[in-house]
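S.K.: Okay, structure incoming, though there's no sequence with it:
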């Protein structure tokens, strides 16, 4: 993934899905102020509640839908499955639907949101994309790239159901460029969400964004773009404390060896938030293949279930959950 993209002309609407709502543990939404140190509202064993076996079953189901590019019937079936699982977890579900022009013509996209507390603006977003790259000349099922994040987020949603935290779990549509990443192509869903939140004066309420992408690789090595490199210091300085918390979260779980700094820029669904000075982090393994540093399974027919592991889904998701717990536990964001 390379390059930057900024504005898109989009039209859209929000569809509120009537479903089961969680019982509120406290009246009203959480305040924007930080949680008092040493009084986390989230349980200490939050990360351990992630069920890798159940997440793997979700991944098998998602891959079973076949290639899932934006606007396809297969992605619509995937979206229906996600909504079904959100409702089953007694979470509030929303669809954010919009249409925009692409190099392949107008496409209707759909972001899917699970809210931990009904009608509350998010303090935290945990997200990833559920579309796969449009590759018409091959059967690209995206078990890792698109599938792993979809499945992991479903289990993360189940873990967070009923927890006293104002969080959105988001499945972004249109992360993949139709042709090649540019100002006009790629990151459709996350760009649209940022614009919608900004228009509603809710973007300022978001204290952290955690993106998961390509986290299923059996040879898992998660990376985070280095925020201290001079050419990116201006763009990423507000995300540096969040990245430090991510490393601390991994160390707490005994998973520090699975995460390291990346030595080049990465454009992903965290980027539109980061460009708008929202602390954001991208947990991604972008070395996916059987040749070190070649990434030779990426966007090929070899991105299949046998290259993935339920344990990898667990590791990445547990780091994300522990990071969320730490953000509640410590005074966040830092002043």
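M.R.: Yep, it's here. Keep in mind that this is a model prediction, so the values were computed, not measured.
S.K.: From now on I want contacts and neighbour counts done on CA atoms only, so please keep to that.
M.R.: OK.
S.K.: Where do the strands of the stretch 101-250 of the chain begin and end?
M.R.: Along the stretch 101-250 of the chain, the segments classed as strands by DSSP state E, counting those that start in this stretch run 105-115, 124-129, 167-172, 208-213, 222-225.
S.K.: Using a markdown table, lay out those strands together with mean neighbour count and distance to residue 249.
M.R.: Below are the strands of the stretch 101-250 of the chain laid out as a markdown table (neighbours: other C-alpha atoms under 10 Å; distance: least, C-alpha to C-alpha, whole Å):
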| stretch | mean neighbour count | distance to residue 249 |
| --- | --- | --- |
| strand 105-115 | 21 | 23 |
| strand 124-129 | 26 | 15 |
| strand 167-172 | 27 | 18 |
| strand 208-213 | 25 | 13 |
| strand 222-225 | 22 | 13 |
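S.K.: Just put the ones you listed in a markdown table and tack on distance to residue 320.
M.R.: Listed next are those as a markdown table, based on distance: least, C-alpha to C-alpha, whole Å:
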| stretch | distance to residue 320 |
| --- | --- |
| strand 105-115 | 16 |
| strand 124-129 | 8 |
| strand 167-172 | 12 |
| strand 208-213 | 7 |
| strand 222-225 | 12 |
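S.K.: Any idea which of the ones you listed gets closest to residue 245?
M.R.: Nearest to residue 245 among those is strand 208-213 (11.1 Å), distances taken as C-alpha to C-alpha.
S.K.: The closest one - contacts with which helices or strands?
M.R.: Packing partners of strand 208-213 (3 or more C-alpha pairs under 8 Å, 6 or more residues apart in numbering; DSSP states H and E): strand 124-129, strand 280-284.
S.K.: Check the offset of that strand from the chain's centre.
M.R.: Taking C-alpha atoms, centre = their mean, to the nearest Å, the mean C-alpha location of strand 208-213 is offset from the chain mean by 5 Å.
S.K.: picking that back up, looking at the strands of the stretch 101-250 of the chain, which is closest to residue 17?
M.R.: strand 105-115 (10.2 Å).
S.K.: Against that first model, consider the following:
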């Protein structure tokens, strides 16, 4: 199967419907009842499309009350028996406060996180619909990370869920279990004006992976990926880089509604999430079709590419 044709199956309208459904739960900060309901929705979406689903439960500390917060990542695994794996992830929690609101009376309003939270998860849900037919035999994990931003006005620690995931992944590999050849994090990928730039840490420490995704985007002719250098972003790819997994973040930090109450579904665009989803799905299809992991040379430079 041609990876480009296969990737065209990613349906931006379905992904937007999932985004709207998640936002209908209301704000979904880590530890909330709404976040727990979202976990159930995502786990069922993964399971219904052929994944082996696991829930990674762990605990965090609320940065203000110092109370214990129950947290959990949702992991969907396709071809779980495969030792060499690829990870696509995104955080599901929403910021506890809309801390970029200039009006102090709005800071505590209901932050829905349509782009900053729901867009990455909605993309994972749409990707899940196509992984049973993924070309080749590579193993793929989709992960919804918890507690990426359980932070109040910069009080607290970022990326608790991906830190927990990375710790378990490292221990698993050391025990002779599977390992990750690459990871892509999806965060804020549906903004109406989105044009993704190359995030700094991924560019510096996983340059070949950055170029792989950008080459796919370039070959597809999408205008949603820019060749410009972007910001250095503290995101869920950093804990993965920290354990030696090549990882990048697709993140639109120039989103005008970032951390404001205007981060709602109407600020999101079908074309944006579809463009990113199709690039990621084509990249996955090309990767999975290779007889061996392409390594740091980049999969589109491999002589076995289609």
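M.R.: Sure thing, it's come through. Quantities reported herein were computed from a predicted structural model and do not represent experimental measurements.
S.K.: before we move on, the earlier item: please identify which of the strands of the stretch 101-250 of the first structure is closest to residue 94 of the first structure.
M.R.: Judged by C-alpha to C-alpha, the one of the strands of the stretch 101-250 of the first structure that comes nearest to residue 94 of the first structure is strand 105-115, at 5.1 Å.
S.K.: The closest one relative to strand 167-172, how many degrees between them?
M.R.: Strand 105-115 of the first structure runs at 160 degrees relative to strand 167-172, counting by axes from the mean of the first three to the mean of the last three C-alpha atoms, to 10 degrees.
S.K.: First-to-last residue distance for stretch 225-239 of the first structure?
M.R.: For stretch 225-239 of the first structure, the first-to-last residue distance is 10 Å (C-alpha to C-alpha, to the nearest Å).
S.K.: Repeat that for stretch 193-206 of the first structure.
M.R.: So stretch 193-206 of the first structure: terminal residues 12 Å apart, C-alpha to C-alpha.
S.K.: For that stretch, buried residues please.
M.R.: Neighbour-count burial for stretch 193-206 of the first structure, counted by 16 or more other C-alpha atoms under 10 Å, picks out 193-196, 203, 205-206.
S.K.: mind listing the helices for the stretch 101-250 of the first structure?
M.R.: 149-160, 188-199, 233-236, 240-252 (DSSP state H, counting those that start in this stretch).
S.K.: which one of the ones you listed lies closest to residue 283 of the first structure?
M.R.: helix 240-252 (9.3 Å).
S.K.: Could you give the residue range in the first structure aligned to stretch 206-217 of the second structure?
M.R.: Under TM-score structural alignment, stretch 206-217 of the second structure corresponds to residues 239-250 of the first structure.
S.K.: so which of the helices of the stretch 101-250 of the first structure is the most packed in?
M.R.: Among the helices of the stretch 101-250 of the first structure, helix 149-160 has the highest mean neighbour count (mean count of other C-alpha atoms under 10 Å), at a mean of 25.
S.K.: now it: which residue numbers in the second structure?
M.R.: Counting by TM-score structural alignment, helix 149-160 of the first structure lines up with residues 120-131 of the second structure.
S.K.: which residues touch the matching stretch?
M.R.: 9-11, 14-16, 18-19, 42, 45-46, 49, 78, 88-92, 142-144, 186-189, 273, 277, 281 (C-alpha atoms under 8 Å, 6 or more residues apart in numbering).
S.K.: Can you tell me the closest non-neighbouring residue to the residue nearest the centre of the first structure?
M.R.: When C-alpha atoms, centre = their mean is applied to the first structure, the residue found nearest the centroid is residue 127 (2.0 Å). With C-alpha to C-alpha, 6 or more residues apart in numbering as the criterion, residue 127 of the first structure has its nearest non-adjacent residue at 4.4 Å, and that residue is residue 170.
S.K.: Verify the stated contact: the one you found with residue 122.
M.R.: No: using C-alpha atoms under 8 Å, residue 170 of the first structure is not in contact with residue 122; the gap is 10.9 Å.
S.K.: For residue 60 of the first structure, what is the enclosing helix or strand?
M.R.: Residue 60 of the first structure belongs to helix 52-64 when assigned by DSSP states H and E.
S.K.: what element comes up after that helix heading to the C-terminus?
M.R.: Next in sequence after helix 52-64 of the first structure, counting helices and strands by DSSP H and E, comes helix 73-88.
S.K.: How far does stretch 203-210 of the first structure sit from its chain's centre?
M.R.: Worked out by C-alpha atoms, centre = their mean, stretch 203-210 of the first structure lies 13 Å from the chain centre.
S.K.: Touching that stretch from outside, list them.
M.R.: Contact with stretch 203-210 of the first structure is made by 32, 121-127, 194, 197-198, 242, 270, 273, 278-283, 320, 332-333, as judged by C-alpha under 8 Å, 6+ apart.
S.K.: what's the counterpart of the residue nearest to the centre of the first structure in the second structure?
M.R.: Using TM-score structural alignment, residue 127 of the first structure sits opposite residue 89 in the second structure.
S.K.: List the contacts of the aligned partner of residue 166 of the second structure in the first structure.
M.R.: In the first structure, the residue paired with residue 166 of the second structure is residue 194, using TM-score structural alignment. Shown in contact with residue 194 of the first structure (C-alpha under 8 Å, 6+ apart): 203, 272-273.
S.K.: Tabulate the residues you listed (JSON lines), appending distance to residue 65 of the first structure.
M.R.: Output for these, formatted as JSON lines (distance: C-alpha to C-alpha, whole Å):
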{"residue": "203", "distance to residue 65 of the first structure": "34"}
{"residue": "272", "distance to residue 65 of the first structure": "29"}
{"residue": "273", "distance to residue 65 of the first structure": "30"}
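S.K.: Across to the second structure, which of these hold up?
M.R.: On the basis of both residues aligned by TM-score structural alignment, their matches' C-alpha atoms under 8 Å, what survives of the contacts of residue 194 of the first structure in the second structure is 272-273.
S.K.: related to what we said a few turns ago, so what corresponds to the residue nearest to residue 127 of the first structure in the second structure?
M.R.: Aligned by TM-score structural alignment, residue 170 of the first structure pairs with residue 143 of the second structure.
S.K.: unless I'm mixing things up, its match is touching residue 90, no?
M.R.: Yes: the pair residue 143 of the second structure / residue 90 is scored as a contact, 6.5 Å apart, by C-alpha under 8 Å.
S.K.: The longest helix that the first structure contains vs the second structure, average distance?
M.R.: Looking across the first structure with DSSP state H, the single longest helix is helix 310-329. For helix 310-329 of the first structure, the mean deviation from the second structure after alignment is 1.8 Å (mean C-alpha distance after the TM-score superposition for the first structure).
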